[in-house]
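# I need the structure of the sequence given here:
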Amino acid sequence: MQLVIVTGLSGSGKSIVLKMLEDSGYYCIDNLPATLLPQISEHLSQGHHDQVAISIDTRSASLQALPQNLRQLKDSGMEVQVLFLEANVETLVKRYSETRRRHPLSNETNTLAESISHERHLLEPLVDLGLRIDTSNLSANTLRNWVKEFVIRKSNGLTLLFSSFGFKHGIPLDADYVFDVRCLPNPYYDKELRPYTGQDQVICDFLEQQASVQLMFDDISGFVERWLPSFVADNRSYLTVALGCTGGQHRSVYLVERLGKYFREREGKVMIRHRELEKA
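Here you go, the predicted structure:
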């Protein structure tokens, strides 16, 4: 049985993910108490469900039991994947204001922002259990596509995830490492190159002529290669490396594509994201 655990902050998109998984043929359970995870997983594995998705959040009073329960399920041979969704405070406040829904931790004494902060603190032990996705700047459709890519991959081993972004749109919360490539020559200032992206050959040709771009690639790839075995030894499932330029269109996109190709040939398990391109 393939089991996908969906957790994270309220308002970050868990309902969208669970609905997408249900439409994709998963048997879905919302708001399961963490202590019941082993029993319900064993029960479902004995039936006719080979794909199951379970949402666990702060409405469960037993979150502290989740890490241990997940280890037990993995030790038993079950394929378990964990998806942790989050977003920045401004985005969550806006979403709650638009939907006029009540935050599950809100009360007469806490503001909405304080409730969000408290929930983030409660969920801190779960952040590194699987793949983190910052949904602050994602459309619902982009989130669905990213999750589809996530669930079709095997959980064994570590997957490298390279992501480009634009600093003017904010630093992604889900990155393990962030590299600033704004110091590199910018194709944006050439009017003929401006309409293209780092995925287009004309931008690749321009950047490959810059010695500083090659130095940046060598430094980042060398850093990741040097420390990757340590993350594998730590039993990490995902390592997210984010590269940012000003707008997330040219330099960071080019380097992410190149790094993805480089490590795919050596490590195999590589995912690529371009936050600003996909948002557009």
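
# make it CA atoms for all contacts and neighbour counts henceforth
Noted.

# show me what the longest helix anywhere in the chain is packed against.
Longest helix in the chain by number of residues (criterion: DSSP state H): helix 211-233. Using 3 or more Cα pairs under 8 Å, 6 or more residues apart in numbering; DSSP states H and E, the elements in contact with helix 211-233 are helix 251-266.

# one step back: now do the longest helix of the chain: distance to the chain's middle.
Using Cα atoms, centre = their mean, to the nearest Å, the distance from the centre of helix 211-233 to the centre of the chain it belongs to is 20 Å.

# same for the next helix or strand after that helix, what does it pack against?
Counting by DSSP states H and E, the next helix or strand C-terminal to helix 211-233 is strand 238-245. Other elements packing on strand 238-245 under the criterion 3+ Cα pairs under 8 Å, 6+ apart are strand 159-166, strand 177-180, helix 251-266.

# if we use 10 Å, what do you get?
Counting contacts by 3 or more Cα pairs under 10 Å, 6 or more residues apart in numbering; DSSP states H and E, strand 238-245 packs against strand 131-134, strand 159-166, strand 177-180, helix 211-233, helix 251-266, strand 270-274.

# tally of neighbours for Pro104?
14 (other Cα atoms under 10 Å).

# what residues are up against the closest residue to it other than its chain neighbours?
Nearest non-adjacent residue to Pro104, counting by Cα to Cα, 6 or more residues apart in numbering: Arg59, 7.0 Å away. Each residue near Arg59 by Cα atoms under 10 Å, 6 or more residues apart in numbering is listed here: Ser10, Asn31, Leu32, Pro33, Pro104, Leu105, Glu119.

# can I assume Asp50 is in contact with Cys28?
No: counting by Cα atoms under 10 Å, Asp50 stays clear of Cys28, with 11.6 Å between them.

# another one to check against the first:
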Amino acid sequence: MAAQEQRVLIVTGLSGAGRSSAANALEDAGWYVVDNLPPRLVPELARMLGAAGIHNLAAVLDVRSRALFADVMPALAELRATGLDIDPEILFLEANDEVIVRRQESARRPHPLQGSGRLLDGVKAERAQLGALRSVADLVIDTSNLNVHQLRDRVSHAYGGEERKFRATIVSFGFKHGVPVDADLVLDVRFLPNPHWIPELRPMTGMDQPVRDYVLSQDGATDYLDRIEGLLGEIVIPGYCREGKWLMTIAVGCTGGRHRSTSMAIDLSRRLGLRGIPTSVVHRDAELL
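Presented below is the predicted three-dimensional model:
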């Protein structure tokens, strides 16, 4: 039997974006989680845990470590070097400025980079300092419109297995509420008739069977899904795996995010599941009016 892969996951991102909730989800999934560790200590801790038979380490690293945070990139390089040969994974959590400010004010804690300035100044400084890590992240999750349970579900889906395996997250959304910034692929289903104009369907969402039946019965709906399924299953996802990319976020959008996008996202998830591709579905805007 092949030796189990040693995995190191760096959890980082903006203060107030949900790092603690992500860390809790990872701990529940069996990861050894450490918070606010000086980055230079990550390779040594990975060695220690590997020798003890503990193969999944999640380290929460962020600007709270102050000047020591500058050691993040050298620590990642050391993990990849001969002797450890670990390909670290990076989970980056973010949210828009308005949400971050609201969460930080609610927590009644100063921002670590705020100093004598405004809270928003600290947020902007943190974005700038984390830019390099975000650019190389394996998975970026925008938590602006996610509740704690949705975030935990996304993290558990992405990192819940013992080994790295390709996983897709499908997010339904409404274009009028903005395109998800963490999407790898955006699908537009506004070409389909809108159930909003059917009085008996208007109060429902695509999570209700009558709406799904209506949407999927429209001309072009199943043809569209057939082609997307084939493109993903036969070309895109195998290509991702060849390139060592194991996580993908697919956004499916309609006008409001209640009817068409939710219906199509659910059926796309079903189809990919039948191909053996683990998927989860998040309905970002389904409950918004």
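
# ok so, going back, looking at the contacts of Arg59 of the first structure, which are in helices?
Glu119.

# what subset of the contacts of Arg59 of the first structure is buried?
Buried members of the contacts of Arg59 of the first structure, counted by 16 or more other Cα atoms under 10 Å: Ser10, Leu32, Pro33, Leu105, Glu119.

# closest to Glu192 of the first structure out of these?
Ser10 (44.0 Å; Cα to Cα).

# need the counterpart of the closest one in the second structure.
Under the alignment (TM-score structural alignment), Ser10 of the first structure pairs with Ser15 of the second structure.

# just Cys245 of the first structure next, same as before
Using TM-score structural alignment, the partner of Cys245 of the first structure in the second structure is Cys254.

# who's in contact with its match?
172-176, 187-192, 194, 260-262, 264.

# which pair in those residues spans the largest distance?
For the contacts of Cys254 of the second structure, the maximum inter-member distance is 17.7 Å, found between Lys176 and Met264 (Cα to Cα).

# so between these two, which is more surrounded?
Remark: of Lys176 of the second structure and Met264, Met264 carries more neighbours, 26 against 12, as counted by other Cα under 10 Å.

# how much space between the counterpart of the more buried one in the first structure and Leu129 of the first structure?
Correspondence of Met264 of the second structure to the first structure, assessed by TM-score structural alignment: Leu255. According to Cα to Cα, to the nearest Å, Leu255 of the first structure and Leu129 of the first structure sit 28 Å apart.

# also Glu42 of the first structure?
21 Å.

# burial measure for Leu274 of the second structure, as a count.
By other Cα under 10 Å, the residues close to Leu274 of the second structure number 10.

# one more: the one 5 residues further on?
A count of nearby residues for Thr279 of the second structure, using other Cα under 10 Å, gives 22.

# and the closest residue to Trp246 of the second structure other than its chain neighbours, what does it touch?
Leaving aside its chain neighbours, Trp246 of the second structure sits nearest to Phe166 (4.2 Å; criterion: Cα to Cα, 6+ apart). By Cα under 10 Å, 6+ apart, the contact list for Phe166 of the second structure reads 158, 237-238, 240-241, 244-248, 277-279.

# can you pick the most crowded of those?
With neighbours set by other Cα under 10 Å, the maximum within the contacts of Phe166 of the second structure is found at Ala158, which has 24 neighbours.

# quick one: what's aligned to that one in the first structure?
By TM-score structural alignment, Ala158 of the second structure lines up with Phe150 in the first structure.

# what lines up with Arg236 of the first structure in the second structure?
Looks like Arg236 of the first structure aligns to Lys245 there (TM-score structural alignment).

# residue contacts, its match?
Going by Cα under 10 Å, 6+ apart, Lys245 of the second structure touches Asp138, Leu139, Arg164, Lys165, Phe166, Arg167, Ile237, Pro238, Gly239.

# could I get the residues you listed as JSON lines with distance to Glu94 of the second structure?
Listed next are those as JSON lines, based on distance: Cα to Cα, whole Å:
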{"residue": "Asp138", "distance to Glu94 of the second structure": "14"}
{"residue": "Leu139", "distance to Glu94 of the second structure": "11"}
{"residue": "Arg164", "distance to Glu94 of the second structure": "23"}
{"residue": "Lys165", "distance to Glu94 of the second structure": "24"}
{"residue": "Phe166", "distance to Glu94 of the second structure": "22"}
{"residue": "Arg167", "distance to Glu94 of the second structure": "20"}
{"residue": "Ile237", "distance to Glu94 of the second structure": "25"}
{"residue": "Pro238", "distance to Glu94 of the second structure": "28"}
{"residue": "Gly239", "distance to Glu94 of the second structure": "27"}
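
# what separates Glu30 of the second structure from Gln114 of the second structure, distance-wise?
Check again: residue 30 of the second structure is Gly, not Glu. In terms of Cα to Cα, Gly30 of the second structure sits 34 Å off from Gln114 of the second structure.

# what about the residue lying closest to Ala158 of the second structure once chain neighbours are set aside, how many neighbours?
Distances taken as Cα to Cα, 6+ apart put Arg167 closest to Ala158 of the second structure, at 6.3 Å, once the chain neighbours are dropped. Neighbour count for Arg167 of the second structure, taken as other Cα under 10 Å: 19.

# from Arg102 of the first structure, how far out is whatever residue of the first structure lines up with Arg167 of the second structure?
When the first structure is aligned by TM-score structural alignment, Arg167 of the second structure is paired with Thr159. Remark: distance between Thr159 of the first structure and Arg102 of the first structure (Cα to Cα) = 36 Å.

# who are the contact partners of the nearest residue to Thr262 of the second structure once chain neighbours are set aside?
Distance criterion Cα to Cα, 6+ apart; nearest residue to Thr262 of the second structure, sequence neighbours excluded, is Gly206 at 4.7 Å. Residues in contact with Gly206 of the second structure (Cα under 10 Å, 6+ apart) are 172, 195, 212-215, 257-266, 283, 286.

# which of the residues you listed are buried? Put it as a PyMOL command.
Selection of the buried residues among the contacts of Gly206 of the second structure in PyMOL, burial being defined by 16+ other Cα under 10 Å:
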select buried, resi 172+195+212+214+215+257+258+259+260+261+262+263+264+265+266+283+286
